[in-house]
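Asks: kindly generate the corresponding structure for this input.
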Amino acid sequence: MRKINRALRQTRRLVPAVALTAALVAGGAVTAVPAFADAGPLSLTVHTPAVIGAAGGPVEFTETIANPGDQGFGVVLELSIETPAGAPPHALSLDYGNELLGGWESVELQAHTEADKVVYSGTTDKLVIPPGGTDVRLRLGAPMGEPHNGAGNGGVGPVLTFRTAVKGWRLDHPVEPPVSDTHTIKVKAISNHLLEVPATVVAGGAPIEFDAVLRNPTPSAYTNLGNVLFADRHAKVEVRGDDGTWTALPAVTTEAEPPAGFYLDGRNSSAAPDSLVTKRVRVSYSADTPLGKTELNPCVFVNEADGLPFRGTTMCSPGASVQVVAPTAPKPTAQDPAPAAAPADTSTDTPAASAKQKPGAGAPVRAAGDVTQAPAATPAPTSTPSANVPVPAADGGVNAEVTAAQAADANLASTGADSDRTGLFAGAGAVLLGVGGGALAVIRRRRRAG
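Replies: Predicted coordinates:
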């Protein structure tokens, strides 16, 4: 009986305690462990670069994921890049920072075609977003091939569409509401240009000078770079160093390319982001260079193949035309005056002058029937061929078209010796005419005498 009473008393004490606990839980006075320790809602801010360089190095940027909760959240980033159709293999690269290892992890990009565009997409590994949020480091590049194997065909851009979507690492626990961002990124290229190239150069004469400018307008660093000037194989190309001395550059030729290429900075050079480098260049042509128009063309090659010059990702700029002219002909020297014509032989049949000429008087008067006057044999004026002198153009250079026209005139003038012969023939005709007039006077006298 005592045992039964003790059990009843314990039961009566337990029931109020259980009821009180249930009431406290129902009223929220007891804090229980939540069903999940996830944060939310997340937010995303992407700081993509405005520009990247075609065939240049990757450009780093950040994506800020904000987490207002007090618990960490596991996510992955789904990333995609769209570019117009025609992109070559290995056209784009994308990496994200591994904070644990302190390095970079590559995002394996898979390419597929959609209508008139190519979409490269990939996913990061798990990223933990701590309370308050974090910055995720990424870098995007457009290598246009692989090191020393640059793609020569196709391209990317000029505008890329970059998309980011934040997904829950656990498939059964998505990010709600969905978080995504879309940005556009321009693609620009490194280039070289020629400034103030003279319009003419003399074969075998002094060199012409001008500036070659290498400009990198992008935040991408360039390596494995070839800054090349193409010129005729008869050309000699020199670059002025910082100390003012000139260095002749070796000519690099291939069977497929008639001109020669001259590396202004050597092979496998580099260019820093947002840089502008100017080199002073001078070019001369040997005396056996064919006369006429020749071209100077600047090109940039990235990731040239080893042992295969001028094969890689290629970007060329408008060049300059130069007219190769012959040396200026020396001016003709003054000719000696022609000797005075000898007096005609006076025969016994020709009467002498009836009176001597007084000083200052006119020519002696002769009988009209006695002498037939012949025109003096005046030599015809000779035309001197004009020298092939370049004509300055409005921009301070030389007008190649005018120079070519002068060259044609000079060729025509070179046949001006025929006009000298015409003068000679006219003088000879005048002499013959004088002889004929004298013979006619003799015949008339003999008839009078008879």
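
Asks: please make it C-alpha for all contacts and neighbour counts, starting now.
Replies: Noted.

Asks: test my guess that A251 contacts F262.
Replies: Yes: counting by C-alpha atoms under 8 Å, F262 is a contact partner of A251 at 5.4 Å.

Asks: which one of the two has more residues nearby?
Replies: Taking neighbours as other C-alpha atoms under 10 Å, A251 and F262 compare with F262 leading, 24 against 19.

Asks: what sits against the more buried one?
Replies: By C-alpha atoms under 8 Å, 6 or more residues apart in numbering, the contact set of F262 is V228, L229, F230, A231, V237, L249, P250, A251, V252.

Asks: let's see this one next, to set against the first:
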Amino acid sequence: MNTFAQRVRSSGAVSGTALLLAAAGFALAPAASADGSQPPKLTVATAAPAEVGFAGLPVDFTTKVSNTGAYDTSSARLAFRLDGALSLMPDAVSLQYRLSGTTWKTVPLTAAGDTFSGDLPETFPLAAGRSRTVQLRIGVPMGTPHHGDTNGGVSQLKLTTLVSNGASGAAVDTDDDTIKVDPLITGLSGAATTVTAGGPAVRFEATVTNPTASAYANLTDTLLANHYASVQVLRSGTWKTLTPLASNAGEDVYQFDLSGKDTSLAAHSSTATKVRVAYRKDTPAGKVTLEPCVFVNQGSIPLLGTGLCGKNVTLTVLAAGSTGSTGGAATPTATASATPTPSTSASPSASTEAPSTTSGTTSGTTSGTTSGTTSGTTSGTTGTQLARTGSSGTSTLAAAAGAFVLAGAGALGVVALRRRRTRA
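Replies: All right, here's what the predicted structure looks like:
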């Protein structure tokens, strides 16, 4: 009896222990994923920006990673793929992140044709049933500050976000977003159609509009004209005469900096500058063109940067002594002077007062009209194409400016190719 009772007690103890272990085992099962024996269930959702500015500063957004399973992960990993419609240089797209703190870190991107790809340099733990939001920001700088690249254009990017468990694990979930890429818009308004050589100047307004969520830095708002033109801008109630700038390429296209070099422009904002232009007495009668352009990250050489140009204005120059509508009978006339000496310096005589505030990086080339884009590609690291932002087709002045810039860039060993693309 004693032996039988002892067996019963022992059996009961073992059964009780088994039940306790089973219960404990059930409770501790999720932790088994720490050694990779049980995979977590990860999902990713990216709230990408609807648009960014071409050659603008980056725009913030977030990616949320969730662990919907019953097992923890010690190393969730994010990866990204950015697909543009054209082949772009490695510095055309930027992606940054921060997991904590205020410091933005770079997500290294590898360019292969029209696709950029890269992994978040850091992994992070994520418990079962929990989520984590990663802060990101994306831009299409088209180069680096004061280094404009002729590396094509892009009207949108397809962003694919991938999440995996472990540094080398396969993606377990993806999220696709489309980001529109829009340019700055430049324009001239209020100009007359005729001007008399040696007579009064025509008056008009030059505008730069930023319709995007990107702020801009290192902007140079310019007017392109020939060497017969005398250009003034109204600053603080006083008309200031601008110095024409050109490289040594020999083309008759000169840059007049309306706002000064390296100004800035906030997201969803615009600037307006009052301008007047007169032509020297020895200007040949005929057609002349004025074209508004804005350059981002222009370096020390005029017309060398990411050029975004709007619709040009064509004026008919009447012979000296003729009468006709000039749009400014009370304005001073242009005086006869020698042809401006081409300069390789981009330091304008105009004031460098900024139209608005912001700071950051950009560079590159091109964008398009509402119906098309003129873009370019180079085999080197510098160059400029003049992108259309307000007219269809390429004006004579823009074509000359393009050749003008390329001729100047040729001295630096750069070969550029032009191509036309329909905007998506």
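
Asks: now the buried members of the contacts of F262 of structure 1.
Replies: Neighbour counting by 16 or more other C-alpha atoms under 10 Å classes V228, L229, F230, A231, V237, L249, A251, V252 among the contacts of F262 of structure 1 as buried.

Asks: tell me which of these fall in strands.
Replies: V228, L229, F230, A231, V237 (DSSP state E).

Asks: of those, which is the nearest to S270 of structure 1?
Replies: V228 (12.9 Å; C-alpha to C-alpha).

Asks: distance check, that closest one against S269 of structure 1.
Replies: 11 Å (C-alpha to C-alpha, to the nearest Å).

Asks: what residue is smack in the middle of structure 1?
Replies: Here the mean C-alpha position of structure 1 is nearest to the C-alpha of S317 (C-alpha atoms, centre = their mean), at a distance of 2.0 Å.

Asks: that one matches what in structure 2?
Replies: By TM-score structural alignment, S317 of structure 1 lines up with G310 in structure 2.

Asks: do the same with A212 of structure 1
Replies: Going residue by residue (TM-score structural alignment), A212 of structure 1 aligns to A206.

Asks: for that match, the count of nearby residues, please.
Replies: By other C-alpha under 10 Å, the burial measure for A206 of structure 2, its neighbour count, is 25.

Asks: what does stretch 134-148 of structure 1 correspond to over in structure 2?
Replies: Stretch 134-148 of structure 1 covers residues 132-146 of structure 2 once aligned (TM-score structural alignment).

Asks: show me which positions of that stretch end up buried.
Replies: Under 16+ other C-alpha under 10 Å, the buried positions of stretch 132-146 of structure 2 are 132, 135-146.

Asks: can you redo those residues as CSV with secondary structure and distance to Y97 of structure 2?
Replies: CSV is the format used below for the buried residues of stretch 132-146 of structure 2 (DSSP: H, G, I helix; E, B strand; the rest coil; distance: C-alpha to C-alpha, whole Å):
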residue, secondary structure, distance to Y97 of structure 2
R132, strand, 13
Q135, strand, 6
L136, strand, 4
R137, strand, 6
I138, strand, 9
G139, strand, 12
V140, strand, 15
P141, coil, 16
M142, coil, 19
G143, strand, 19
T144, strand, 19
P145, coil, 20
H146, coil, 24
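
Asks: redo these as CSV? Include distance to A167 of structure 2.
Replies: Putting the buried residues of stretch 132-146 of structure 2 into CSV (distance: C-alpha to C-alpha, whole Å) gives the following:
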residue, distance to A167 of structure 2
R132, 17
Q135, 20
L136, 19
R137, 22
I138, 23
G139, 26
V140, 28
P141, 29
M142, 30
G143, 30
T144, 30
P145, 33
H146, 37
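
Asks: all set now, cheers.
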